[in-house]
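Visitor: Everything below, folded, please.
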Amino acid sequence: MHIDLVDQDTYATGGPPHDQLAWLRTHSPVHRHPGEPDFWAVTRYEDVVHVSRHSELFSSARRLALFDEVAEEQLALQRLMMLNQDPPEHTRRRSLVNRGFTPRAINALEQHIRDICDDLLDKLSGEVDFVTEVAAPLPLYVICELLGAPVSDRDKLFTWSNRMIGSQDSDYAATPEEGSGAAMEVYAYANELAAKRRANPRNDIVTKLLQPDENGETLDENEFDLFVLLLVVAGNETTRNAASGGMLALFEHPDQWDRLVADPAKAATAADEIVRWVSPVNLFRRTSTRDQVLGGQEIKANDKVVVFYSSANRDPSVFPDADVFDIGRNPNPHIGFGGGGAHFCLGNHLAKLELRVLFEQLARRYPRLHQTGEARRLRSNFINGIKELPVTIT
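Guide: Next comes the predicted model:
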């Protein structure tokens, strides 16, 4: 079988290449994939979890965590972002940021998220684009709430996020330089936000993160700016594309939509199944810190290692009927929020809460919601994204 797991056009036309990934899981689960440089494609659940949980063996900091290669002069700045750190630096930063994302703090947002969903759904009528009218605004409203930013800022956040993530998609950004420009605008926005909170503290995550913790530790200016950048992208793109990809999955599996309409409480398990099925983040990169063996292959120090969550989440050795979309699936040990370890998604509780409330409300309020046009996918091998999903409200 011809294997190419990084062709952007493949993802734009059909999403992740699940036929290739299934073949690799069986025949070559740790596969030497051509590229610049070549990399090891890791596709089995067990191996993806192993890589994720052993930062000392597979580094996020050595050559960063994103797939594309980065110029040497950019590495130092990028390593200030939690995504591109290893313990103990990552542990320190995460402990500071964790203060704003405890389960208790997130659960306190449920009624607010329910109000946001109701407000969005109140405005729907006739044929609309589910992405721009529902899936995209929901996490942006929530991010504005977390940052204590005015809701009017959501359009700016939406544009910046699209330009950073969509640098390979002509609808969003013509060049990677435009993506870098968007990042600089987010830095400036974060700086301004921090200055306002230092002058006028409020009961929001920004104020909390700018204050010293019990050990007197605090985020410096660069660390805070990069945290806001990570929140704008990770807190927006993942939930947005899980919501739109989940809606598409329910349209493609009408029996599951009927189950949800009959029992909206199933939105709790549906949220996890949507994350498994969609796998909004397709891949992350690690760098081997030493010579070692993985999946029977000899990995050399400094080799590029890429884990594919969209493959691990369809591994039949872990998920019975892995290619069946089942909103009642339980247990569901998916790794759509990462394979555990240091980089397990900080916002997983928030994302699941947003998805649960959204699909519960959709099933209750619009049981005859239906798709009326073709879904358009993002041209990206990193984010499994939906750009447009026309629906009709009846």
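
Visitor: contacts, neighbours, all on C-alpha from now
Guide: Fine.

Visitor: and after the lengthiest helix in the chain, which helix or strand comes next?
Guide: Using DSSP state H to define each element, the chain has its longest helix at helix 221-252. Under the assignment DSSP states H and E, the closest C-terminal helix or strand after helix 221-252 is helix 254-262.

Visitor: Please enumerate residues in contact with that next one?
Guide: Here helix 254-262 makes contact (CA atoms under 8 Å, 6 or more residues apart in numbering) with 250-251, 266-267, 325-327, 360, 363-364, 367.

Visitor: Now find how far off-centre stretch 112-123 is within its chain.
Guide: Offset of stretch 112-123 from its chain centre (CA atoms, centre = their mean, to the nearest Å): 22 Å.

Visitor: distance of the residue located most distally from the centre of the chain from residue 208?
Guide: In the chain, the residue that sits farthest from the middle, by CA atoms, centre = their mean, is residue 199; the gap is 32.6 Å. Distance of residue 199 to residue 208, computed by CA to CA, to the nearest Å: 13 Å.

Visitor: And residue 77, by the same measure?
Guide: Distance, residue 77 to residue 208, using CA to CA: 24 Å.

Visitor: Let's see this one next, to set against the first:
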Amino acid sequence: MKDDGYLDLSDHDSFSNGVPHNTFERIRKEDPVCWTEEINGRGFWSITKHADILKINNNNKVFSSAKGIRIEDQTEEEYLARRTFQETDPPEHRITRMMLAPAFSQKAISNYESMVRDLAKNIVDDALENSEFDIVEKIAKQLPMMMLGRILGLPDSDLEWLVVKGDALIGNSDPEFTDHIVDKLDSSQYRFMPFRSPAALDLYDYAEKILNGEIPIDKNGVLSKVLSTNSAEKVMQPHEFKNFFCLLIAAGNDTTRYSIAMSMYQLSLNNKLIVDLKTNNYWNTCADEFIRLASPTMYFRRTATCDVEFANKKIKEGDKVILWFVSGNRDKEVFIEPHTPIISRSPNPHISFGQGGVHFCLGIWLARMEVRIILEEVVKRINKIEPLSEPTWTRSNFICGVKSLKVRIN
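Guide: Down below sits the predicted model:
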């Protein structure tokens, strides 16, 4: 680990060269439930140990998602305009989730394996036509983008544009993804938009065209099933669908892309991993290990619904409580050699998908499959990955990812 001093966790710049793991390690050791001052905000509690994160994540009555899942404060008007089912608690959350869950179940996702395999083969073969390339752009980005389109039922011709807009949403603090940097410019005019981003306007317009039948969607895709549901409990209203669509485009692509990117980065740092994967059947365990190291969604926020004492700290009603998954995934009380990729690690109780609570990621099975299969197809074709440059990282304290990594392939 590089020595990152003791950095401000509320500042996106603290993460612009990668996760400040030394800072998190010090906090876990010295004050694992600590009050954290915030730039232009009222501050928040940082929860950094694996066990504490699980406890809070499993107590939605006291620690609610219904005031937002990111650090920034929102007015009630902003929250109501921007929210998706991520920002709800049971029973409302359960109703929407149950409408979506069948399409993302382990059984349903297993039906996509041959499709994922075929796409992965083509992606890797195309990339390896050159010996030097950006492995994030040519490999890590491609498979999640293509599978997102097929799962949702969207036209292939629109996927590149949709991913650009999704990057602008979820990467709203990174100048490479957007001209409207959320913490540098006045974004008040977009305060009712998801992620406070003007890119949401374009995605709203696209979603409106889906609703009006102007953009054809596959009748077997998730979007068609959502719009045709006859559930007596839940009918998704137009504005709710638009927010939901923004969420799917942003979260449905980036988290898996950055998990694959971390996999490629780790292989480039230690080519012995390639040898181990060629000679041992570590495919399922290695996928989870690389996802643990990636921790693509670094945190989710909860808000205290009442005064509560937790870990000998007095948390007040309305306080923001940040569950740092990226820190819990490096907790040495849970993970031996937490900063080392151990591709045979089992069990691997990582929390990269928000495990331990009702909000765990619906895409967990698809992400695991994509990471595993792309690794299989890469490793069977190569002997060595040599980095030609340092990776570039997202400027964000919310999404962690290698944006670019130029490599030479042997």
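
Visitor: what do we get in structure 1 for residue 308 of structure 2?
Guide: Using TM-score structural alignment, the partner of residue 308 of structure 2 in structure 1 is residue 292.

Visitor: for residue 370 of structure 2, same thing?
Guide: So, by TM-score structural alignment, residue 370 of structure 2 is matched to residue 354.

Visitor: Give the closest residue to the match of residue 308 of structure 2 in space, chain neighbours not counted.
Guide: Nearest residue to residue 292 of structure 1, sequence neighbours excluded (CA to CA, 6 or more residues apart in numbering): residue 299, at 5.2 Å.

Visitor: Surely the one you found and residue 58 touch.
Guide: No: the criterion here is CA atoms under 8 Å, and residue 299 of structure 1 misses it with residue 58 at 10.6 Å.

Visitor: any residues in contact with both of those two?
Guide: Counting by CA under 8 Å, 6+ apart, the residues touching both residue 299 of structure 1 and residue 58 are residue 288.

Visitor: how far away is the corresponding residue of structure 1 for residue 242 of structure 2 from residue 271 of structure 1?
Guide: Applying TM-score structural alignment, one finds that residue 242 of structure 2 aligns to residue 225 in structure 1. For residue 225 of structure 1, the distance to residue 271 of structure 1 (CA to CA) stands at 30 Å.

Visitor: now swap in residue 145 of structure 1 and tell me
Guide: Distance from residue 145 of structure 1 to residue 271 of structure 1, by CA to CA: 22 Å.

Visitor: do the same with residue 340 of structure 1
Guide: Distance from residue 340 of structure 1 to residue 271 of structure 1, by CA to CA: 19 Å.

Visitor: Show me which of the two is the more surrounded one.
Guide: Legend: neighbour count by other CA atoms under 10 Å for residue 340 of structure 1 and residue 271, higher for residue 271 (26 against 16).

Visitor: Give the aligned equivalent of that one in structure 2.
Guide: Per TM-score structural alignment, residue 271 of structure 1 is aligned with residue 287.

Visitor: What is the burial count for the spatially closest residue to its match that is not a sequence neighbour?
Guide: Spatial nearest neighbour of residue 287 of structure 2, excluding adjacent residues (CA to CA, 6+ apart): residue 372 at 5.2 Å. Residue 372 of structure 2 is flanked by 22 other residues according to other CA under 10 Å.

Visitor: Same question for residue 28 of structure 1.
Guide: Residue 28 of structure 1: 18 surrounding residues under other CA under 10 Å.

Visitor: Trace it over to structure 2, please.
Guide: Per TM-score structural alignment, the equivalent position to residue 28 of structure 1 in structure 2 is residue 31.

Visitor: ok, now residue 74 of structure 1?
Guide: Match for residue 74 of structure 1 (TM-score structural alignment): residue 78.

Visitor: Repeat that for residue 96 of structure 1.
Guide: Match for residue 96 of structure 1 (TM-score structural alignment): residue 99.

Visitor: what about its match, which helix or strand?
Guide: Going by DSSP H and E, residue 99 of structure 2 is part of helix 92-104.

Visitor: Name the residues that touch that helix?
Guide: Contacts for helix 92-104 of structure 2 (CA under 8 Å, 6+ apart): 85-86, 108-109, 222, 226, 229, 233-234, 362-363, 365-366.
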